[in-house]
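Visitor: Sequence first, predicted model second:
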Amino acid sequence: MASQALDLFLSTNIEDLKAKGLYNVIDTVQGPNGPVIQIDGKSLINLSSNNYLGLATDSRLVDAAVQAAKTHGAGAGAVRTINGTLDLHNQLEEKLAGFKHTEAVIVYQSGFNCNMAAISAVMDSNDAILSDELNHASIIDGCRLSKAKVIRYKHSDMEDLRSQAKAAKESGLYNKIMVITDGVFSMDGDIAKLPEIVKIAEEFDLITYVDDAHGSGVLGEGAGTVKHFGLSDRIDFQIGTLSKAIGVVGGYVAGSKQLIEWLKLRSRPFLFSTSQPPAVIAACIAAVDILMNDKELIDKLWKNGRFLKDGLRALGYDIGHSETPITPCIIGDEVKTQQFSKRLIEEGVYAKSIVFPTVPKGTGRIRNMPTAAHTKEMLEQVIGVYEKVGKEMNLIG
């Protein structure tokens, strides 16, 4: 018999989320996740994917995955430290190190796993972490797992960061102090002030940690935010995902040989979780090859991002201060944001609402993600739908 206490907890809280506009309905995509998707038999222009360069459906990645499954099997068969490290894993890590301009790389099963693994492998209860207040949930959880003292600084506020770093350093309470930031903040599209962060870090001997999930494949000719600022030799940890611009799944940490050696010895997701299957790794290798040799997709991504931004801004929408193709359309009220998203979908544009706890309360938004795979005609149709629904709901004049 199910626990009555559990039933009461679940039913009460689920209804509360629905009443506040915080209940998320999960839709099922029928077929590939490309620029146009099928949901419930209806074709929708897709603006909610992180498939920035359209590689998730690229035939070159598909072919590489199929071939690797035939030559290496469906699964890796073990954790990396026993005999789950295949030649393909080594090839990917070597290629990523070249791509990120670092000495070495370690690959994990997800980007979330990277932050859970890397932070807790290096930081402990005798240390402190300076963390941007808008950092990703995986960073927050990784910090918690480490048991280090977490000191939040105001978003991209370098005066506050310097003040907090100075106080932490001069307190003498901590063996090590780390500063952690997203490279690109995924809900607003703004870029971390890495040159200033590095300057502060070097002044106070801070370990530098950049989660570049949304910068890799987008900035720095594809190599990411760190390369964009020319700081590849001055950042200790570079975190990237294989599930966004790369188009597959997984994550990695790039850094010095000694750092990667330590993570292979002490990061728990690496030690206790079966490694990624051959098809996944081979598809990732193919994607990195494409990024290293052809910038056409990156150029198309930025062109589409500028076109959508200009169109929504001209209509009168608040699109925030994004510096990347990520294009938020900020509505505010959570219930209204959910209603707006529903109407967009009804009109043929799949643009999901983003509300608390993903973003702060009262800042509900539609996070639009144009990709390299969208055509100009698709984006023109999107802007037309935004105009129709916005006027219908009195969100624009």
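Guide: Structure's in. What do you need?
Visitor: going forward, measure contacts and count neighbours with C-alpha atoms only.
Guide: Fine.
Visitor: Am I right that Tyr174 is in a helix?
Guide: No - assigned with DSSP: H, G, I helix; E, B strand; the rest coil, Tyr174 falls outside any helix and is coil.
Visitor: Go ahead and confirm it touches Met123.
Guide: No - between Tyr174 and Met123 there is no contact under CA atoms under 8 Å: 10.4 Å.
Visitor: and the two? which has more neighbours close in?
Guide: When neighbours are counted by other CA atoms under 10 Å, Tyr174 and Met123 differ, and Met123 comes out ahead with 22 against 17.
Visitor: show me the residues around the more buried one that make contact.
Guide: Residues near Met123 by CA atoms under 8 Å, 6 or more residues apart in numbering: Ser146, Lys147, Ala148, Lys176.
Visitor: and these, which of them are in helices?
Guide: If you go by DSSP state H, those have Ser146 in helices.
Visitor: Just put the contacts of Met123 in JSON lines and tack on distance to Glu347 and neighbour count.
Guide: Written out in JSON lines, the entries for the contacts of Met123 read as follows (distance: CA to CA, whole Å; neighbours: other CA atoms under 10 Å):
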{"residue": "Ser146", "distance to Glu347": "46", "neighbour count": "23"}
{"residue": "Lys147", "distance to Glu347": "47", "neighbour count": "17"}
{"residue": "Ala148", "distance to Glu347": "48", "neighbour count": "22"}
{"residue": "Lys176", "distance to Glu347": "53", "neighbour count": "19"}
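Visitor: Among the contacts of Met123, which one lies nearest to Tyr350?
Guide: Each of those was checked against Tyr350 using CA to CA; the closest is Ser146, at 37.9 Å.
Visitor: I'd say the closest one and Ala117 touch.
Guide: No - using CA under 8 Å, Ser146 and Ala117 do not qualify as a contacting pair, with a distance of 9.3 Å.
Visitor: Could you verify my assumption that Thr363 touches Val335?
Guide: No - checked against CA under 8 Å, the pair Thr363 and Val335 is beyond contact range at 11.2 Å.
Visitor: where along the stretch 251-397 of the chain do the helices fall?
Guide: 257-266, 268-272, 278-293, 296-315, 334-346, 376-392 (DSSP state H, counting those that start in this stretch).
Visitor: how about those helices, which one is nearest Thr28?
Guide: For the helices of the stretch 251-397 of the chain, distance to Thr28 was read as CA to CA. The smallest value, 13.5 Å, belongs to helix 334-346.
Visitor: now for that closest one, which elements pack on it?
Guide: Of the remaining helices and strands, those touching helix 334-346 by 3 or more CA pairs under 8 Å, 6 or more residues apart in numbering; DSSP states H and E are strand 353-354, strand 364-368, helix 376-392.
Visitor: Included below, for side-by-side comparison, is a second structure:
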Amino acid sequence: MPTDLEKGLEEALARRQADGLYRRRVTLESPQGAEVVVAGRKRVNFCSNDYLGLAAHPEVVRAWQRGAERYGVGSGASHLVCGHMTPHRALEEELAEFTGRPRALLFSSGYQANLGVVTALAGRGDWVLEDRLNHASLLDGARLAGARLKRFPHGDAAALETLPHRARLIATDGVFSMDGDLAPLPQLAQRCRDHACWLYVDDAHGFGVLGEKGAGILEHFRLGRSDVPILMATLGKALGVCGAFVAGGDALIETLIQQARTYIYTTALPPAAAEAIRASLRLVRKEKWRREHLEALIARFRAGADALGFSLSPSQTPIQPLILGSSRRAWEVSRKLRERGFWVAAIRPPTVPAGTARLRITLTAAHTETQVDGLLDALARSL
């Protein structure tokens, strides 16, 4: 018989389901790609963050296999015990060089990186100012640090004309994960210079995609380390593998090694994963056509959506949200698309604000023009 505690959980779950907010996992039966197999049926995948189509790239897969053969499948310990291996060091050096910074430090996930940085650099009495639509991990980092968190209006650098005493960090997503728009980094950098505080940018959705060589939003805006002292990016989206890194100066990286609890107390990434990421980074460097093809697909999708009268958010990135309002409607349209052979996730509160449930459509370099046109046709018949 369920206990009173279990009954309480069951009732809360039932309410969530009645409100159209219940989340269910879907199991893929194929590698990540433009087409995936779900429940024995192929569907064109328009909800992946594998923006450059590298998650199942043969060179990346072979690099993982060779890394496993040479270094094994596990790192065995945290970086500070005996888990820091040759592939980790090589990857950190290559990421530092690619981003134009003295040092880089690997983390096991972007969530851990954000928690680790904010808690290492801010504490009780310090102010941390964050964009209202920042990723949950940045917001959670400020709360965990015990800092005074102030959320400013989305994309509004003018709201930071004056800052509280002991303002320590201004933290922002580079590309906002649910809207696809860009943070006003040049203006935020100026605010930080004016008030002598750190600017911390989470470039999870820009790294590998934006910029002439794919170095991300800082390259896009032509900003350097003096503008943005702390850069974080993930390695499981455009680079297609897993993990994250923070790049910056020597003092910053050494401070994180000494004080970032999510780095100190976490088993290091598998060395084979580091080898796979190195292979992926080489592809980002040498295959510019992936970004060019992706840009062309984004333009094609937006032009087609405009011709059909769809109202898209103003995004020039692979993230193209179609806001539908109610959670039930977003889920229903997502279901209709699945029936027509397209997989597009319905994103509902609390991931997005109430009343802004949406289809989060993501394009990748692995898609074809025919697949994009097919999605537009399916949307026209499903809305």
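Guide: Yes, it's here. These numbers come from a predicted model, not from an experiment.
Visitor: Looks like Pro153 of the second structure contacts Leu129 (just checking).
Guide: No - taking CA under 8 Å as the definition, Pro153 of the second structure is not a contact partner of Leu129, at 10.5 Å.
Visitor: who's more crowded, these two?
Guide: Residue environment comparison for Pro153 of the second structure versus Leu129 gives the larger neighbour count to Leu129, 24 against 14, counting by other CA under 10 Å.
Visitor: which SSE is that one in?
Guide: Following DSSP states H and E, one finds Leu129 of the second structure within strand 127-131.
Visitor: which ones are touching Val37 of the second structure?
Guide: The neighbourhood of Val37 of the second structure, defined by CA under 8 Å, 6+ apart, consists of Leu28, Glu29, Ser30, Arg43.
Visitor: again with Leu22 of the first structure
Guide: With contact set as CA under 8 Å, 6+ apart, Leu22 of the first structure has these partners: Glu334, Val335, Val355, Phe356.
Visitor: show me what contacts the residue mapped onto the last one from the second structure?
Guide: Applying TM-score structural alignment, one finds that Phe356 of the first structure aligns to Pro349 in the second structure. Taking CA under 8 Å, 6+ apart, we find Pro349 of the second structure in contact with Leu21, Ser327, Thr356, Ala357.
Visitor: do Asn46 of the first structure as well
Guide: Shown in contact with Asn46 of the first structure (CA under 8 Å, 6+ apart): Gly34, Pro35, Val36, Ile37, Val349, Tyr350, Ala351.
Visitor: just checking, the fourth one touches Gln30?
Guide: Yes - at 7.3 Å, Ile37 of the first structure counts as touching Gln30 under the criterion of CA under 8 Å.
Visitor: Between those two, point out the one with more neighbours.
Guide: Remark: of Ile37 of the first structure and Gln30, Ile37 carries more neighbours, 20 against 13, as counted by other CA under 10 Å.
Visitor: Make sure the more buried one is indeed in a strand.
Guide: Yes - the assignment for Ile37 of the first structure, made by three-state DSSP, places it in a strand.
Visitor: quick one, strands of the second structure?
Guide: Counting by DSSP state E, residue ranges of the strands within the second structure are 35-38, 41-45, 103-107, 127-131, 148-152, 167-173, 198-202, 230-234, 244-248, 319-325, 342-343, 346-347, 357-362.
Visitor: Out of those, which is closest to Leu95 of the second structure?
Guide: Shortest separation from Leu95 of the second structure across the strands of the second structure is recorded for strand 103-107, at 6.3 Å, computed as CA to CA.
Visitor: ok, average deviation of the closest one from the first structure?
Guide: Once fitted to the first structure, strand 103-107 of the second structure is off its aligned match by 0.4 Å on average (mean CA distance after the TM-score superposition for the first structure).
Visitor: contact partners of that strand?
Guide: Here strand 103-107 of the second structure makes contact (CA under 8 Å, 6+ apart) with 88, 92-93, 95-96, 113, 243-250, 253, 262-263, 268-269.
Visitor: Now do the buried residues in it.
Guide: Taking 16 or more other CA atoms under 10 Å as the basis for neighbour counts, the residues of strand 103-107 of the second structure that come out buried are Arg103, Ala104, Leu105, Leu106, Phe107.
Visitor: same deal with stretch 34-49 of the second structure?
Guide: Under the neighbour-count criterion of 16+ other CA under 10 Å, stretch 34-49 of the second structure has Ala34, Glu35, Val36, Val37, Lys42, Arg43, Val44, Asn45, Phe46, Cys47, Ser48, Asn49 buried.
Visitor: counterpart of Ser273 of the first structure in the second structure?
Guide: Structural alignment places Ser273 of the first structure opposite Thr266 in the second structure (criterion: TM-score structural alignment).
Visitor: Neighbours of that match, how many?
Guide: Thr266 of the second structure has 16 neighbours, counted by other CA under 10 Å.
Visitor: List the contacts of it.
Guide: If a contact means CA under 8 Å, 6+ apart, then Thr266 of the second structure has Ala77, Ser78, His79, Ser108 as its contacts.
Visitor: Then Ala201 of the first structure?
Guide: For Ala201 of the first structure, the residues meeting the contact criterion (CA under 8 Å, 6+ apart) are Val179, Ile207, Thr208.
Visitor: So what does it match up with in the second structure?
Guide: Matched by TM-score structural alignment, Ala201 of the first structure corresponds to Cys192 in the second structure.
Visitor: Check the spacing between Leu312 of the second structure and His367 of the second structure real quick.
Guide: The gap separating Leu312 of the second structure from His367 of the second structure is 20 Å, by CA to CA, to the nearest Å.
Visitor: More neighbours: which of those two?
Guide: Between Leu312 of the second structure and His367, counting by other CA under 10 Å, His367 is the more crowded of the two (21 against 14).
Visitor: Could you check how far the more buried one is from Ser315 of the second structure?
Guide: If you go by CA to CA, the gap between His367 of the second structure and Ser315 of the second structure works out to 18 Å.
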